[in-house]
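> Okay, predicted coordinates and the sequence, questions at the end:
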Amino acid sequence: MKAFRAALLRFADDGSAVYDEDGLLLVSPGPDGRACVRAAGSWQALAPNYPGVAVEHLPGKILAPGFIDLHVHFPQTDVIGSPAEGLLPWLEQYTFPHEARFAERAYADTIAPVFLDELLRNGVTTAQAFCSSHPASVDALMAAAQVRGLRLIAGKVLQDRHSPEGVCDQTEQSLADTEALIRRWHGQDRLGYAITPRFAPSCSEAQLRGAGELAAKYPDVWIQSHVAENRDEIRWARELFPDARSYLAVYEGFGLMRERAIYAHCIHFDDEDRRLMRSTGAAAAVSPTSNLFLGSGFFDYEGARRIGFRHGLASDVGGGTSFNPFHTMLAAYCVGREGQTKPGISLAPANLWWQHTAGAAQALGLDGVIGNLQPGCEADFLLLDPRATPLLARKVANAGSLDELLFSLIALGDDRVIERAWIAGVPAG
């Protein structure tokens, strides 16, 4: 058993933050041998129950759950920060040419450790990632994540039309490759597979139908794609699928809307789309830095709350401009104020943090497994230094409430705040 004494942040079942200024976190092997949270709470209440257990005392620091990135592109690691007029030109000019290089396993193997190290450096202990259309890209990323003991969900992109040579795949082969990758990687250690149509316009009806058949055959795998990100993209999707009520309904028609289905962006929705998300259990990966960078629009938090469907935060690198969850949370705060409807809403700091941890775990169907520090959760956690920079230290010293403390970190924090990370109870790196 390992024990740590510091301030402690976790979340109750209703999403509210629970904070102990002097907390105790105990970690021990669970029934499967994997390190899990044994107990978490105030030092005063818990310490008498564990006499003789050695405690690592970390005064002035905060223990918090590892962040979860609901949507990020592994092959776009080196695409981040590439200027373009909008989504579709950005794909053509930068993304597709770079992703074509991932056909070679040797190249993918050089990028995988860079990608995973960057996530961990920024406190992201679980990610759901797009690979390229090449099986080698999945093998490279999964193998690298397995060595690190990470919980990772990833999938080979499906795109058999309207895609340039080098990334366009062949329908039947792409589905056979997907099934082979599911069998190879899904459920191995902490790895999971996601069936990954890039977005509806890049997939033929036969490919989408095949993806839906695989989703039915393997109900515990995930599904990930993009939807309603950009108005030009939406017009294109409606031209290609004229019988569908909406862009989102295209996926419903092919059996791709269910629990463990994560759709990035979900910006240009109406209430019927929101009700479809709610009724199927699908979730939105809100990607505010990407949406701002590409000029796509603003996720409607008011609509999501009013109808009530699952959502969590994502970097969407390389359209997103940072791997860092603090930058993503701050962008989400600004987006909430703007919104698709007026007036906007002011997202509470604790809610922003929840969207990137326990709320993201709920979106993945992994609540109670990751994203929290409640008993039974896997021991993926961070040690945060709230005084990592001089300005942050001044701000935190004047914080009069938990919201003020958390928002100081959101507004002023970066990777320097992440002092240490543990993966399944083992120090990362």
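In hand now; what should we look at? All values reported here derive from a predicted model rather than from experimental measurement.

> use CA for all of it now, contacts and neighbours both
Will do.

> which residue sits closest to residue 253 in space, ignoring its chain neighbours?
Leaving aside its sequence neighbours, residue 253 sits nearest to residue 244 (CA to CA, 6 or more residues apart in numbering; 7.7 Å).

> did I read that right, the one you found in a strand?
No - per DSSP: H, G, I helix; E, B strand; the rest coil, residue 244 lies outside any strand segment and is coil.

> Now for it: which residues touch it?
238, 250, 253 (CA atoms under 8 Å, 6 or more residues apart in numbering).

> Quick check: next helix or strand after the strand of greatest length in the chain?
If you go by DSSP state E, the chain has its longest strand at strand 17-29. Remark: after strand 17-29, the chain's next helix or strand is strand 35-42, criterion DSSP states H and E.

> And that following strand, what does it pack against?
strand 17-29 (3 or more CA pairs under 8 Å, 6 or more residues apart in numbering; DSSP states H and E).

> before we go on, here's another structure to hold up against the first:
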Amino acid sequence: MSRQAYRAALLHAVDDPSVVPADEAIVAHDDGLLLVEDGHVAAFGDWAERGPTLSADVELTELPGQLIIPGFIDAHTHYPQTDVMAAWGSQLLDWLNNHTFPAELAFADRGHADEAAGFFLDQLLRNGTTSALVFCTVHKASVEALFEAALARNMRLVAGKVLMDRGAPAGLLDTVETGRADTEALIRAWQGRGRLGYAVTPRFAVTSSDEQLAMAGAVAAAHPEVLIHTHLSENLAEIDRVAELFPGAKDYLDVYAQHGLVTSRSVFAHCVHASEDSLKRMAAAGASAAFCPSSNLLLGSGLFSLRQACRCGVNVALGTDVGAGSSFSQLAMMGEAYKVGQLAGEPLDPFQAFYAATLAGARALRLDDRIGNLAPGKEADFLVIDPAATPLLARRTAAARNWRERLFALSLLADDRAIARTFVAGSCAHKRTG
């Protein structure tokens, strides 16, 4: 049995701070012990209590002044859009046509997909993200490239082939029949292989016909182990277009509901303009929302109300939404989410943001029995954070009076330099150099 112990400050979430008091939802130890056995957490607690119980054969790594937290979980991102990050443009529909679709056409080339997938996953690890829910492209090989790269890195990743049979360039369209065949073949080949999972992935209602959405719902129903991943109510022009295309639906969410796509396995990206009624229906179904503050700001989509969604009972996780999102960092997304809340008159508690970047993401991916915090028995995906990675960060975190202030400083001032090490299933997958 492989056993490693780490002594450092420890922090994780055990519940949603919007549901239970923060001092119950967030557990921290200024001087703690994390014990890892064969890639799983064996112990998490106070050093003074647990340190003396370590046996002599356990390898101990002392990390004075550093912080161990769970690996971040990105609840919504697009690996094929890495090369359009920081692309100047207008709002969603034009941005798709001018930037996204041209970039995705290149993924017909498997060599391009392989290179992009490797770069994307290395950037996730560099920024402390150990799990993600990922859009690929319409090309079956784009999914295979990402899964092969994730399998080689032993990452817990969920992804899917995009389904689009209208409203996009010819090179990005499939049909109901080819979309079903590719999706089912990918599920057979990859679902449950290593630490991988599949998500049925219609891009959004604008680019799928009734027939294709019905097929997506039928495939998801036939495979209860897979997720459903799509976009919802991101942009006002998009919402108007959905109403034109589906005049018989009550609202945008109802389009998906009519086709069996609103379930406890559904993750809806954005939900910026979702009504309270829609949010309550999502909550009743057990669906999750992915809050993507960086891309919502860049595309001018609007200000998502995390407070309203939580009040309606929706599980809300953070997503980077690369490439409209401008960073791979969930620390950065925590800071961006705070700014969105400020503009909406809803200040965001740093503990809520931390929960959204970790355990809420695991709950959205239906993997909270395996990842999301460092409870004993969970897979040992964790980060070593260096609060002194830059002179400014060191100065500010040293002055922090409590954990809430430390987290907030990290979310506003830290970048990938603060990720000293990233561990995947107990093995170091990234170590900062320099």
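On my side now, so go ahead. Because the structure is predicted, anything quoted here is derived from the model rather than measured.

> The residue nearest to residue 253 of structure 1 maps to what in structure 2?
Aligned by TM-score structural alignment, residue 244 of structure 1 pairs with residue 249 of structure 2.

> Compute the distance between that match and residue 259 of structure 2, please.
Computed as CA to CA, to the nearest Å, the residue 249 of structure 2 to residue 259 of structure 2 distance reads 11 Å.

> okay, now the closest residue to residue 2 of structure 1 other than its chain neighbours: neighbour count?
Nearest non-adjacent residue to residue 2 of structure 1, counting by CA to CA, 6+ apart: residue 27, 5.1 Å away. Other residues near residue 27 of structure 1 come to 23 when the count uses other CA atoms under 10 Å.

> who touches the aligned partner of residue 27 of structure 1 in structure 2 in this structure?
Mapped onto structure 2 by TM-score structural alignment, residue 27 of structure 1 lines up with residue 36. By CA under 8 Å, 6+ apart, the contact set of residue 36 of structure 2 is 2, 3, 4, 5, 42, 43, 380, 426.

> Residue 58 of structure 2 versus residue 36 of structure 2, what's the distance?
On the measure of CA to CA, residue 36 of structure 2 and residue 58 of structure 2 end up 10 Å apart.

> Show me the common contact partners of those two, please.
In contact with both residue 36 of structure 2 and residue 58: 3, 4, 5, using CA under 8 Å, 6+ apart.

> Sort out which of these are in helices and list them.
Counting by DSSP state H, those place none of their members in helices.

> Mark which of those residues are buried, thanks.
Of the members of these, the ones counted as buried by neighbours, 16 or more other CA atoms under 10 Å, are 3, 4, 5.

> okay, the residues you listed in CSV with distance to residue 76 of structure 2 next?
Putting those into CSV (distance: CA to CA, whole Å) gives the following:
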residue, distance to residue 76 of structure 2
3, 33
4, 32
5, 32
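
> Could you point out the helix or strand that follows the helix ranked longest in structure 1?
Secondary structure assigned by DSSP H gives helix 105-121 as the longest helix of structure 1. Sequence-wise, the next helix or strand downstream of helix 105-121 of structure 1 (DSSP H and E) is strand 124-130.

> with structure 2 superposed, average distance for that following strand?
Here the mean offset of strand 124-130 of structure 1 against structure 2 after fitting is 0.4 Å, by mean CA distance after the TM-score superposition for structure 1.

> Where in structure 2 does that strand fall?
Using TM-score structural alignment, strand 124-130 of structure 1 pairs with 129-135 in structure 2.

> swap in stretch 59-74 of structure 1?
Using TM-score structural alignment, stretch 59-74 of structure 1 pairs with 64-79 in structure 2.
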